[in-house]
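Visitor: Sequence and predicted structure are below.
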Amino acid sequence: MAVPKRKTSKASKRTRRTHQKASSNAVSYDSVLGVYKRSHYISPDGYYKGRKVID
């Protein structure tokens, strides 16, 4: 089994992990409802991309 020869320093570890962060949700404006909502989600009223998809 491979074992590291030396301890990984905090700086090296944190440098490697700089890209592992949470991103913000994509928000778009819904012209039918007149509110901001998350992209690619159906509104509680059943609208998606300005048209009714769920009754």
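Guide: Arrived safely, thanks for sending. Numbers count the residues shown, from 1 in each chain.
Visitor: switch to C-alpha atoms for all contacts and neighbour counts from now on
Guide: Will do.
Visitor: can you list the residues that contact stretch 37-55?
Guide: 25-32 (Cα atoms under 8 Å, 6 or more residues apart in numbering).
Visitor: ok, and here's another one to check against it:
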Amino acid sequence: MAVPKRKHSKARRDKRRNNVWKIEAPVLIKCEQCGALKRPHRVCDSCGTYRGRQIIVKAAQEA
């Protein structure tokens, strides 16, 4: 079994780990109904539609 002869430095350890914890920005697409930016496969926050169907009735649309 391979055993390290000397301790690896913290810098070397962190260089190995640095790519694991990167966070990417979420992908945004335009809503088909209102054109607002939304995340894919989710109900639109501004108009409340999903795949062309009205899922959530918003207060702005009621009045």
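Guide: Structure's in. What do you need? Computed from a predicted structure; not experimentally measured.
Visitor: Overlay them and tell me the TM-score.
Guide: For this chain pair, the superposition-based TM-score is 0.61 by TM-score structural alignment, normalised by the length of structure 1; 52 aligned residues with a Cα RMSD of 2.4 Å.
Visitor: who wins for most neighbours among the contacts of stretch 37-55 of structure 1?
Guide: Neighbour counts for the contacts of stretch 37-55 of structure 1 peak at Asp30, which has 17 neighbours (criterion: other Cα atoms under 10 Å).
Visitor: sec struct for the closest residue to that residue other than its chain neighbours, please.
Guide: Residue nearest to Asp30 of structure 1 in three dimensions, not counting chain neighbours: Tyr36, with 5.9 Å by Cα to Cα, 6 or more residues apart in numbering. Tyr36 of structure 1 falls in the strand class when you classify it by DSSP: H, G, I helix; E, B strand; the rest coil.
Visitor: Tyr29 of structure 1 too?
Guide: strand.
Visitor: List the buried residues for stretch 35-43 of structure 1?
Guide: Buried residues in stretch 35-43 of structure 1, counted by 16 or more other Cα atoms under 10 Å: 37, 42-43.
Visitor: Show me which of those residues is closest to Lys5 of structure 1.
Guide: Set against Lys5 of structure 1, the nearest of the buried residues of stretch 35-43 of structure 1 by Cα to Cα is Lys37 (50.3 Å).
Visitor: Lovely, talk soon.
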